[in-house]
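[1] Okay, sequence plus prediction incoming.
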Amino acid sequence: MTKKITIAIDGFSSTGKSTLAKQLAKHLGYIYVDTGAMYRAVALFAMQNDFISVNSLDKIGLINSLKNIILEFKFNSDLGFAEMYLNGQNVEKEIRTIEVSGFVSKVAEISEVRSKLVEQQQEMGKNKAIVMDGRDIGTVVFPDAELKIFMTASAATRAQRRFDELQQKGDSVTYEEVLKNVEERDYIDTHREDSPLVMADDAVEIDNSHLTREEQFEAVLDLVNAIVKAN
């Protein structure tokens, strides 16, 4: 029987972590978990319940309401991956907006939010054969993961990718807005007190500024195969 491993993919926003994770999970027959979607769903909940706005954050109110948040991933056979559900509602489209992107890092700073979601994530991966991407997967969620990837690219490159993606979805947004959002999220993610975005000591860094998706996938798949064969 082929050995099953845990693959942790961390990195900055809009580096294509989810795309790579989906590719690997599909190829390996592993479970894929987009932890960013979980934090985005909590941010959406905070927005819907007036816990967060451009000028305010009711941290206590959100913390006290965490017990009312039910997060689920439900597989969509037409799409080939699982979508995010918040309290029984499919919110996959809503959580990908620039508005949610503007709040998600602030919500993810809250220790009680991180604690709730990390516990769920660790439960999902207890049997291995999982690919999980986020900000603290290799450092906090699965520090013993057999393979840890840390993805990066220039802010300008990532902003352009995100801008193109939003344009294709029909969202009305400027490149400057997206770049500002990327830079603000980078700062918050790397400077928060609880589980800041850092590369694990044993992670493999991949700068994909000039890599195609296929080149990146093949490079990481080679790492996976080497680890599986060595064990």
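    Arrived safely, thanks for sending.
[2] C-alpha from now on. contacts and neighbour counts both.
    Noted.
[3] quick one: residue 167 and residue 174 touch, right?
    No: judged on Cα atoms under 8 Å, residue 167 makes no contact with residue 174 at a distance of 9.0 Å.
[4] okay, these two: which has more neighbours?
    Counted by other Cα atoms under 10 Å, residue 167 and residue 174 do not tie: residue 167 has more neighbours, with 14 against 11.
[5] show me the contacts for that one.
    residue 173 (Cα atoms under 8 Å, 6 or more residues apart in numbering).
[6] Quick check: what element follows the helix or strand hosting it along the chain?
    For residue 167, the element it lies in under DSSP states H and E is helix 155-168. Using DSSP H and E, the helix or strand that follows helix 155-168 in sequence is helix 175-191.
[7] That next one - contacts with which helices or strands?
    In terms of contacts (3 or more Cα pairs under 8 Å, 6 or more residues apart in numbering; DSSP states H and E), helix 175-191 is packed against helix 98-108, helix 155-168.
[8] let's bring in a second model and compare:
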Amino acid sequence: MATFIPVITIDGPTASGKGTIAHRVATALGWSVLDSGALYRLTALGVQQHGVDASDELAVARIAAQLDVSFQGGRIFMDGQDVGCLIRQEQVGNLASRIAAYLPLRQALLDRQRAFRVAPGLVADGRDMGTVVFPDAPLKIFLVADVRARAERRCKQLKEKGFSANLPDLLKDMRTRDERDRSRVNAPLIAAADAHTVDSSDLTIGETVKLVLDLWSGLGFQATRA
């Protein structure tokens, strides 16, 4: 009988801080981490670079199935090129949000995402980690924050990385993306029935990480590395 490998899922809307929290929690536990959004952004970047019609669902899914990507530490490579900064551009993120509604694409990426589940455990962040990809995860977090707070965070992140950013435009795009993510037919952005909803609007990163680790400990598991 296969050994059960635990998973903590952290789902939530754009710029809710789920990626940062997932990495901090994974580091504390000594686990692997899955940034599922990066796979959709990588697909979007591949669509752009190969001149694929973004409205052709099967063509987009083929790009996803053929992705030559690797995650090395905090760096992301596609076709041997470090694309970590490229996939964080807003136009890539907006395209990723559009194509993420395609069922063929989601099916193409499902097995790839589940392959990240290796011992001793995995922290997975995204939008459907707890509802679709890892429905048996012992701990599911649905991380939310006020949309203005999220837009301000994203604006700060982009400027720190050298990208131009306009807060009103980001706020508008974020509201549009939220609505698209929540209303799509395939794997909409919703909290799993057994998820803990955490509002990080007024919490620091450290406070949010501690809350997640405390919830994990409350299940009877070790909260930090042995």
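    All right, it came through fine. Computed from a predicted model, the values in this text were never measured in an experiment.
[9] rewinding a little: got the helices and strands packed on helix 175-191 of structure 1 as a markdown table, with distance to residue 125 of structure 1 columns?
    Listed next are those as a markdown table, based on distance: least, Cα to Cα, whole Å:
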| stretch | distance to residue 125 of structure 1 |
| --- | --- |
| helix 98-108 | 20 |
| helix 155-168 | 29 |
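[10] Comparing those helices, which comes out most buried?
    Mean neighbours per residue, mean count of other Cα atoms under 10 Å, is largest over those for helix 98-108, with a mean of 21.
[11] so that helix versus helix 175-191, what angle?
    Here helix 98-108 of structure 1 points in a direction 10 degrees away from that of helix 175-191 (axes from the mean of the first three to the mean of the last three Cα atoms, to 10 degrees).
[12] which bit of structure 2 covers helix 98-108 of structure 1?
    Alignment of helix 98-108 of structure 1 against structure 2: residues 90-100, by TM-score structural alignment.
[13] Contacts for the matching stretch, please.
    Residues outside stretch 90-100 of structure 2 that contact it (Cα under 8 Å, 6+ apart): 40-41, 43-45, 54-55, 57, 60, 86-87, 105-106, 177, 180-181.
[14] Go ahead and measure how far that stretch is from the middle of the chain.
    On the basis of Cα atoms, centre = their mean, to the nearest Å, stretch 90-100 of structure 2 sits 13 Å off its chain's mean C-alpha point.
[15] any chance you could map the strands in structure 2?
    7-11, 32-35, 69-72, 75-78, 81-82, 122-126, 139-144, 196-199 (DSSP state E).
[16] In the fourth one, which residues are buried?
    So the one you mean is strand 75-78 of structure 2. The neighbour-count check on strand 75-78 of structure 2 (16 or more other Cα atoms under 10 Å) flags 76, 78 as buried.
[17] again, but for the last one
    For strand 196-199 of structure 2, burial by neighbour count (16+ other Cα under 10 Å) applies to 196-198.
[18] what comes into contact with stretch 183-197 of structure 2?
    11-13, 101-103, 127-128, 130-132, 139-144, 181-182.
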